[in-house]
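Asker: Structure of the sequence below:
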Amino acid sequence: MDNKTDTTELEQAAPDLNAGTASAALAAAAFLAACGGGGGGGSDPGPATPSTPDPTPSAAPPPSRRDAARFLSQASFGVTGPAQVDALVVQGFDAWLTAQFAKPAALHMDYLNSQRGRDQAAGETPRISEEMSYEAVWQQWLTGEDQLRARVTWALLQIFVISNIAPDIRPAAMSSYLDMLNRNAFGNWRTLLQDVALHPAMGYYLNMLESEKENASKGTHPNENFAREVLQLFSVGLIQLNADGTPKLDSAAKTQATYDEAVVRGFAKAFSGWSFGGLDNSKNSQFHNHDDNIEALWTVPMKAWVSYHSPGDKLLLDGKTLTAGQTPEQDMKDALDTIFQHPNVPPFFCKQLIQRLVTSNPSPAYVGRVAAVFVNDGAGARGNLKAVVRAVLMDAEARGDNPAANVAKQREPVIRFANMLRGLGAKSTSGLNRIQYLDSSDDALGQSPLLAPSVFNFYSPGYRPAGPIAAQGWVAPEFQISGETAVAGSLNFFADLFNSGGYGWPEEHRLKLDLASLAALDASALIDRLDLLFFNLGMSSSTRERLTALIGAVKGKTDKVRAALIVTALCPDHVIQR
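Answerer: Just a heads-up that it's a prediction; the model follows:
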């Protein structure tokens, strides 16, 4: 990616530092505009041998430290230190993946239950809160051993979006939904799709919960919200695709729609008649009339009520029709099977997964190779996510010391924050955190888990900012939330993080940064350590020169570290993952 856009935004942000920011931050800001671009260049690797689900470990040579650091930035929430990178070099990518696939899924509901009733007066019924749901996400990201599962689950949450913007999705609904994604991250896509469709959090968010059959006398029909989004955003997209994700054109060289409004209505009918799974579906009165404050209702799959289900024919994709008279369970199964078997699903889903983990602009060949693994994992299974994740991370376009120019993406704000906390050994006395609301662009990150502004996520996978990126014909999704206010807010946020030495409150839960170990290093060693932790060992020579000058100009060992970290946090070399 061209770094001019990013550098310009940083130049605009520098004067907006608040008056309370320490002198080290001001010194750092003066160097932001001079930060260089990413590391190596390289050329398009072109077609490569398709990834296989289980390559022989001994067949691959040990990775370099640079590629090991790159791999960890794609498959986890950031490097924790030289020992982690060196261990991966010895272990190898395949063995690391195998070990990660075997890690048990974190349970966010366990975190909520461990925190239940905190800060409440004696005698009150112990409760859980939405703040605990946000903390559970960060607890897994920062301390969980299941880093790959956590990173893939974060990618899935940005495709199969739910959000507390709704508002009022219950804490148990949010956290059990994350548990469901964690459970399915390395499972089968078809199972994932069904679990998403029947989770009450999704049912509430996209109005499938309590959607009932058409009523001509009332002029009502089944709610179409989930039916529309499961097609447009979760599975097949708006236009027909080739196997490599490129648009399929007709004889007039025009794109072709994947479905029309009649198909949306057909799916809405197929999805009608579902309510909370904890209720008695033999009683029609319970379909609508219930206490939805009952926590357990939000943690189990929804259940069908026959009397509220559309009984007629339902038109689905590519002319398939569900015949009248089927049960709601059978209609649900057939509708989801139809989606699962659609040829758009492999390239549509796999491209978005690549974008979330590796690069905003995978080549069609890259998408095609991963999509082929989705179609057949080598053992005849379709939708094997374990094989798909391996294919994404082990593809020739993703690996190597010198990625091609198109193999780049902006690190999301929350990923950068997590990377900083992990790389700087942030720990609290309690071992827990109080990271809750980061969605303000003015003084935070403009992004916060479970608080996407809409079902369209924080940004569109096809967003293309004007300027050099658009001129290249590329997309840069994360730039959609990288306006001037957000860049200035991020600068202040990270400056405060480093100058205060930590994040959060009260004191026992405050995540304190280990700056002392960095302050003990000389200038050259400090820059080398920052290069490994935050640049994937791809720091440009110009950034190294500026950091050297900056460190030499600031007095005090800890102030040198703080100033260098502020530059690092906003410098294009770090902000752009390569």
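
Asker: From here on, just use CA atoms for contacts and neighbour counts.
Answerer: OK.

Asker: Who are the packing partners of the longest helix along the chain?
Answerer: Scanning the chain for the helix with the most residues, using DSSP state H, yields helix 484-500. Helix 484-500 is packed against helix 4-13, helix 557-570, with contacts defined by 3 or more Cα pairs under 8 Å, 6 or more residues apart in numbering; DSSP states H and E.

Asker: among those helices, which is the most enclosed?
Answerer: Of all the helices and strands packed on helix 484-500, helix 557-570 has the most neighbours on average by mean count of other Cα atoms under 10 Å, namely a mean of 25.

Asker: What are the buried residues along the strand or helix carrying residue 573?
Answerer: In the assignment (DSSP states H and E), residue 573 maps to helix 572-575. For helix 572-575, a neighbour-count test (16 or more other Cα atoms under 10 Å) marks 572-575 as buried.

Asker: next one: stretch 193-207
Answerer: Applying 16+ other Cα under 10 Å to stretch 193-207 flags 193, 195-207 as buried.

Asker: how about the strands in this structure?
Answerer: Ranges of strands within the chain are 274-275, 303-304, 314-315, 321-322, 409-410, 502-503, 511-512, 576-577, based on DSSP state E.

Asker: now those in JSON lines, with distance to residue 187 and mean neighbour count?
Answerer: Shown next, in JSON lines, are the strands of the chain (distance: least, Cα to Cα, whole Å; neighbours: other Cα atoms under 10 Å):
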{"stretch": "strand 274-275", "distance to residue 187": "25", "mean neighbour count": "27"}
{"stretch": "strand 303-304", "distance to residue 187": "23", "mean neighbour count": "23"}
{"stretch": "strand 314-315", "distance to residue 187": "29", "mean neighbour count": "22"}
{"stretch": "strand 321-322", "distance to residue 187": "28", "mean neighbour count": "17"}
{"stretch": "strand 409-410", "distance to residue 187": "26", "mean neighbour count": "24"}
{"stretch": "strand 502-503", "distance to residue 187": "35", "mean neighbour count": "22"}
{"stretch": "strand 511-512", "distance to residue 187": "33", "mean neighbour count": "24"}
{"stretch": "strand 576-577", "distance to residue 187": "27", "mean neighbour count": "24"}
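
Asker: structure for this one too, so we can compare:
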Amino acid sequence: MKKNFLLCLRPCLLRLLCACAALALCSSVNSLQAAPGVGPVLLSNNDSTRAVAVESVTLKSEPFTPNQIVPFSADNRTRIIIFAMNLDTIAGEGVNAFSADAEAVVNGATTRYTLNVEYMSPVPGFEGITEFIVRLNDQMPADMGDVLIRLNLHGMASNRVRVAIGHVGGGPTDDQGAVPTPAPQTPPAPIPAPAQNPYTDPALAAGGDGVRFLEQATWGPTSSDLAHVRSVGFRAYLNEQFAAAPVGSTNYPTLNLFPTDTEVGCSATDYPVLAERTMCFRDNYSMYPLQIMFFQNARNGQDQLRQRVAYALHKILIVSGRDLNNQPAWVAPYLQVFDRNAFGNFRQILMDVTLNPGMGEYLDMRGNSRVSPNENYAREILQLFSVGVDSLNADGTPKLDANGNRISTYDQATITNFARVFTGWNLSPNKTWTNPKTGATAPVPNYIDSMALSNNTSTYDTASKTLLNGQVLPAITAGQDLRQYKTAELNAAIDNIFNNPNTGPFIAKALISQLVTSNPSPAYVQRVAAAFNDNGAGVRGDMKAAITAILLDPESRGDVKSDPNYGHLREPVLLTTNLLRAFNATTDGNISNNGTRFGLLLDMGQDLFNPPTVFSYFPADYQVPGTSALFGPEFGILSTTTTFKRANFINALVLANSGNGFLPITPPIAGNPASSDRPTGTKIDYSAYQAMAGNPAQLVDALNQLLMHGTMSQAMKNSIVTNVTNVTNANPDWRAQTAIYLIASSSQYQVQR
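Answerer: Presented below is the predicted three-dimensional model:
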């Protein structure tokens, strides 16, 4: 909508609303009391769930046309005004804290449309009631009948009200229990917006939010962690985690480098016994050792938050083992970058990952030369690792030009110039490999130490370069040391990226998506970006400040989140670790149905540390089918097959082998337990729930609190209780296992909110 037209119209519109809509807004004798912890209330007529709504310019009532009959705006799209109360905002929040959606039935199929919320303002004389202007989605058909509109704030959904598009009637049925929600006879007083809660009071963790917090900040709640966070509170727990170190110096110890040729590193001559040779391949030419470390650390490590953040950074600044000769020794130093810097500064992360030899191999910066500079790393550090392709507002929304088109952050020339900066770097001097069988030595490429400038100075590009925002890096001057010039130039380029206005909101949104929800509000992104930009002491890029802002935001906290657009699908890694920790599992780290090193979560569509592309395990912009503009990255690897495999995995973990999970595999080399891909197996402990099996309702309630922080629907609860009751009381094991399996395999559990 043209802002100047809207501003000129606003006083007249408000006067007309007060005169023409007062009866509809205030005629009821019923009142609605604002209740803490509930969502906004959209106002309806007295006798139905039909919304109090008017077209934003003409003030005509429904049915509305998706396009304006008279073009009042450049895009010619209709906006409507709806009214709400009970808005639990915090100080400084505006319209970008809200989202809206409409559900419709189109050609017999239920479809959800995102509605842009463009404006909000208290109604004069009724300041406890707020008007919202929402724009009808471009994909809405012209004559779809009734739709159900909802308003969302901080992950809490309003009631849904009916709005007619094209004609009145039809559409989805009202929600179960829906009632009219007219405004009260006495206009509600405005609710003062409080300052953001610091979350220092341990009592705030007493309910379901204690479980939710640990789902976001750890690899899954355990009973001991839950008791602790409820004792000290959220903020104190974060401070403890910031101080917690991994066992040893890192969660991913440096591994022995092996020759690039597997026939040299694990030759048949040195390993005539097939089982020994297979073990050599497993430990030195597959991701198995790192995957085992990962799951053991996730299950048992005390530095849970560090691990979660490090894994999130891995999924943003991606490297894949399959493109690093499948050598775990090449990948471990890359993982150490995030393990080391998870609570450090993002600039250091950018610098360390730029000079990491694994990244240099993966995106071709290693050996990059001025003659024909490879642009892969230059392109991805901009597009995926830092600023993104679109110029962003402070809240992460794209900036638009006068024609409503997105503005690019950079162009091809910028990529080329960055590629020229990234010339001259190569692997540090070779390391020495000692054959464990013969003692013979041989040089091997150094994928442990950071890359260094090559001795071949002819590969250096020393001409002038123009980077983001037109910053010019000058050419080398006569007599200037080449190495000093290239080192200073690289630092200047990293600073140019790090200090770009896009970096804060881009990284903020990426981390929120990894830890909390795939569709954060712009207001949430803006608060986290502000913490990234300045930690309160003038420091930019402080990861601890950004993480604290993510996990203590009102949009992340709360016992319940009712907005169906909130949360994210548990990816296979997270699904697995959540279950292992919830049921105090013992594990050797081999999480696979078939027990081989090639089965670790692969059946469910996620090969840990082997993402298929630079876009990670799943595309960040994947849209949930049946919706418009609702992102669900993890759904990108969910199919009929992988859904079945998820259920199979849970069945194997919970029900198979008489509830003993993944059984150990006999070592193929007698007397050498390490030769087994699964030396001790993985088993969950459900004994505490087995003791409740005589009371199925109590059993399901306890699991509801543990796994779903009390949000299980009544219909699901009834169904599970019925199925558990049908299992003979003489078999308490089977009862407990059945309840766990049915909950863990349900969509209500697998979509984490």
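
Asker: circling back to that earlier point, in CSV, list the helices and strands packed on helix 484-500 of the first structure along with distance to residue 366 of the first structure.
Answerer: Below are these laid out as CSV (distance: least, Cα to Cα, whole Å):
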stretch, distance to residue 366 of the first structure
helix 4-13, 26
helix 557-570, 30
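
Asker: got the residue ranges for the helices in the stretch 151-300 of the second structure?
Answerer: Ranges of helices in the stretch 151-300 of the second structure, per DSSP state H, counting those that start in this stretch, are 208-217, 223-232, 234-243, 262-265, 274-284, 288-300.

Asker: Packed most tightly, which of those would that be?
Answerer: Using mean count of other Cα under 10 Å, helix 208-217 ranks as the most buried of the helices of the stretch 151-300 of the second structure, with a mean of 23.

Asker: Need the contact partners of it.
Answerer: The contact list for helix 208-217 of the second structure (Cα atoms under 8 Å, 6 or more residues apart in numbering) reads 204, 220-221, 225-226, 229-230, 234, 304-305, 308, 515-516, 551, 557-560, 578, 705-706, 709-710, 753.

Asker: Got a quick ChimeraX command for the buried subset of the residues you listed?
Answerer: This is how ChimeraX selects the buried members of the contacts of helix 208-217 of the second structure, with burial counted by 16+ other Cα under 10 Å:
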select :204,220,221,225,226,229,230,234,304,305,308,515,516,551,557,558,559,560,578,706,709,710,753
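
Asker: and the gap between the closest residue to residue 657 of the second structure other than its chain neighbours and residue 679 of the second structure?
Answerer: Once flanking residues are discounted, residue 657 of the second structure sits nearest to residue 663: 7.7 Å by Cα to Cα, 6 or more residues apart in numbering. Distance, residue 663 of the second structure to residue 679 of the second structure, by Cα to Cα, to the nearest Å: 9 Å.

Asker: So these two - more neighbours on which side?
Answerer: Higher neighbour count among residue 663 of the second structure and residue 679: residue 679, with 20 against 17, using other Cα atoms under 10 Å.

Asker: Tell me the spacing between the aligned partner of residue 378 of the first structure in the second structure and residue 150 of the second structure.
Answerer: Under the alignment by TM-score structural alignment, residue 378 of the first structure pairs with residue 536 in the second structure. As judged by Cα to Cα, residue 536 of the second structure and residue 150 of the second structure stand 36 Å apart.

Asker: which of those two has more neighbours?
Answerer: Taking neighbours as other Cα under 10 Å, residue 536 of the second structure and residue 150 compare with residue 150 leading, 22 against 12.

Asker: Is the more buried one in a helix, a strand, or coil?
Answerer: With DSSP: H, G, I helix; E, B strand; the rest coil as the basis, residue 150 of the second structure sits in strand.

Asker: And residue 234 of the first structure? What does it align with in the second structure?
Answerer: With TM-score structural alignment as the criterion, residue 234 of the first structure matches residue 385.

Asker: right, I mislabeled it, should have said residue 198 of the first structure
Answerer: Residue 198 of the first structure maps onto residue 355 in the second structure, by TM-score structural alignment.

Asker: thought that match was touching residue 453?
Answerer: No. Counting by Cα atoms under 8 Å, residue 355 of the second structure sits too far from residue 453 to count as a contact (10.0 Å).
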